[in-house]
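>>> Sharing a sequence plus its predicted fold:
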Amino acid sequence: MKKNRLLKVKKIVVMLLLIVLAVVLALLAKYRMYQKKLQEKAETMNRLATETIVTVADDTEEKETAKYDFEKLRETNKDIYAWITIPDTMVDYPVLQSETDNKYLDTNIDGSQGYPGCIYSNKCNSKKFDDYITVLYGHNMKSGEMFGSLHQFGEEEFFDDFDTYSIETESARYIYSVYAVVNYNDSLITAKYGVKTREGRDAFIQSLEACRGNSSTHFHDEVNFKDDDKVLVLSVCISGQKDRRLLVVSKLEEIIEF
């Protein structure tokens, strides 16, 4: 009798272990499929960059020329209007804007749903980067893709050594210097501050002061904003801090027209 009871218990334990094993294997398979899809999306982005780079026949020309073929880019997705490249990071992506705000938070460049999404701005911002505040959003991917590698700016040495980065549109290249990297709250900057006004820009810059001393926060205090200086904000989530955002705040230094 006792042996039978023990045998039944063993059978139940074995069954439970088999069920747990099956669940674990199913979850692993699902995770691998998820990672495969992410890799496919990343490869799509990389291929897009390679296929749309413009070949310049005469590189002795004094006039700057566009690096990307935006007509070809728009064949992939009509909402592409710019390309952002940040040296020494993984940020080298098209920038999109839709009539539906936050569409590309969970929509990929091919229109499929889910991660990694795209780098995007909302329709309150001009596509000419001529607002006093422009905000670009991207996911904090663990792989470092999208805006995940912006967290490198939180390292003081990287921040101090960094020079400039660029955004290109069909008609111009915009050169930015980094003013600050800030552990900020999750408020909607474009709604809280007037992106079209100098007063809105100044109020936003002033709001950053309250963040001094926060983790991953650094400033280049020699950078000043005055007159019609424009600000670009790159916004990404912070792991484990759902109500915080890491902002890379930059100043537009130069516009090179094509």
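Now that the structure is in, tell me what you want to look at.

>>> contacts and neighbour counts: CA atoms only from here.
Noted.

>>> Could you pick out the longest helix of this protein?
If you go by DSSP state H, the chain has its longest helix at helix 2-52.

>>> which helices and strands sit right next to that one?
helix 70-76 (3 or more C-alpha pairs under 8 Å, 6 or more residues apart in numbering; DSSP states H and E).

>>> what's stretch 119-133 in contact with?
81-82, 93-102, 104-105, 134-139, 146-147, 169, 190, 194-198, 200-201, 228-233 (C-alpha atoms under 8 Å, 6 or more residues apart in numbering).

>>> Included below, for side-by-side comparison, is a second structure:
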Amino acid sequence: MSKKIIPLFIAAILVILSFMSVCSNATDIMYNTYHRRIYSETKSKNSSNDDNRGAKNSSNNEFTYETIDVRNMDEATLEKNMIEDFKNVSNFNRDIAGWINIPNVGYFPVMQCNNNSYYLSHNEYKEVEQNGAPFLDKDCDGFRNVSLIYGHHYSSGKMFGGLEKYKEQDFFFQNEFVTIYDGKYFYYYKPFSIYLFKSRTYSVQVTFDSLQEKEQYLQEIANCSTFVSDTPLGCGNSVLFLQTCDYSFYDARLVIAFKRTHTKKI
């Protein structure tokens, strides 16, 4: 092999490896299915005592897992599953605030308690678990006005790691509706902003003294966004923030802000 051909051959290999790396990053982000617990009916009836945080004791119950993948479900089937999963968890833990489906990212319970650290290390059954569970900020009044949900970020895509996909413009604008069920209503959202911030100097605001203050805040978010929807966002819109860690710089946080498009009561 001539000396001229060798550099060209090496360059070609590097280009191929680089392309494969980009493709791998896009395809290796896992989708989060949900592992529904199916409890023994007899055992469940014997578990009637609540602990001091409002969860029934499930440690002595026998159960199996059923994997729930909602990606190919129609809307009616998706909603049916969200209702069932919400009820199943609420039988054991009154901290359940809702259920969220983020298309092409994952399907999760959403917890809420008076401690924003608790569900960083506990699952929806209040068992210690490294992955934790997505949870609603303690200062949020459900999903009525401004809601902020936190979740861990794993580079594999586990938990809220899949929110990385919203950094791609096509995904941001074309992904399907995010759906939340809170036990009474289904809420549907579309993104209007994505941005990064340094957690030690900034935090997402969830309470406002007036509509004017809220409107000004949302405009400030739009001004610092990587992408922003051209759909008008009135200050009366209900807003959902999804927040997770980011590795673009030290102590970074990634936030995708959504506006509610419509609501449906069951």
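Received the coordinates, thanks. Because the structure is predicted, anything quoted here is derived from the model rather than measured.

>>> now what about the TM-score between them?
Once superposed, the chains reach a TM-score of 0.67 (TM-score structural alignment, normalised by the length of the first structure), with 198 aligned residues with a C-alpha RMSD of 2.9 Å.

>>> re the thing from before, give me the subset of the contacts of stretch 119-133 of the first structure lying in helices.
If you go by DSSP H, these have 190, 198, 200, 201 in helices.

>>> Can you name the two of those residues that sit furthest apart?
Using C-alpha to C-alpha, the pair of those lying farthest apart is 190 and 198, separated by 13.3 Å.

>>> To which residue of the second structure is residue 224 of the first structure aligned?
Matched by TM-score structural alignment, residue 224 of the first structure corresponds to residue 232 in the second structure.

>>> ok, which stretches of the stretch 51-200 of the first structure are strands?
Counting by DSSP state E, counting those that start in this stretch, the stretch 51-200 of the first structure has strands at residues 80-85, 92-96, 119-120, 133-137, 164-168, 172-185.

>>> and among these, the most buried is which?
Compared across those, strand 119-120 shows the largest average neighbour count, a mean of 27 (mean count of other C-alpha atoms under 10 Å).

>>> equivalent range in the second structure for that one?
The alignment places strand 119-120 of the first structure over residues 134-135 of the second structure (TM-score structural alignment).

>>> what about whatever residue of the first structure lines up with residue 91 of the second structure, neighbour count?
Aligned by TM-score structural alignment, residue 91 of the second structure pairs with residue 75 of the first structure. The number of residues packed near residue 75 of the first structure is 10, by other C-alpha atoms under 10 Å.

>>> Who are the contact partners of residue 75 of the first structure?
Contacts of residue 75 of the first structure by C-alpha under 8 Å, 6+ apart: none found.

>>> ok so, going back, out of the strands of the stretch 51-200 of the first structure, which is closest to residue 4 of the first structure?
strand 172-185 (61.9 Å).

>>> residues touching the residue in the second structure that residue 166 of the first structure lines up against, list them.
Aligned by TM-score structural alignment, residue 166 of the first structure pairs with residue 179 of the second structure. The contact partners of residue 179 of the second structure, by C-alpha under 8 Å, 6+ apart, come to 100, 101, 102, 186, 187, 188, 189.

>>> Residue 41 of the first structure is nearest to which of the strands of the stretch 51-200 of the first structure?
Taking these one by one with C-alpha to C-alpha, strand 92-96 is closest: 11.8 Å.
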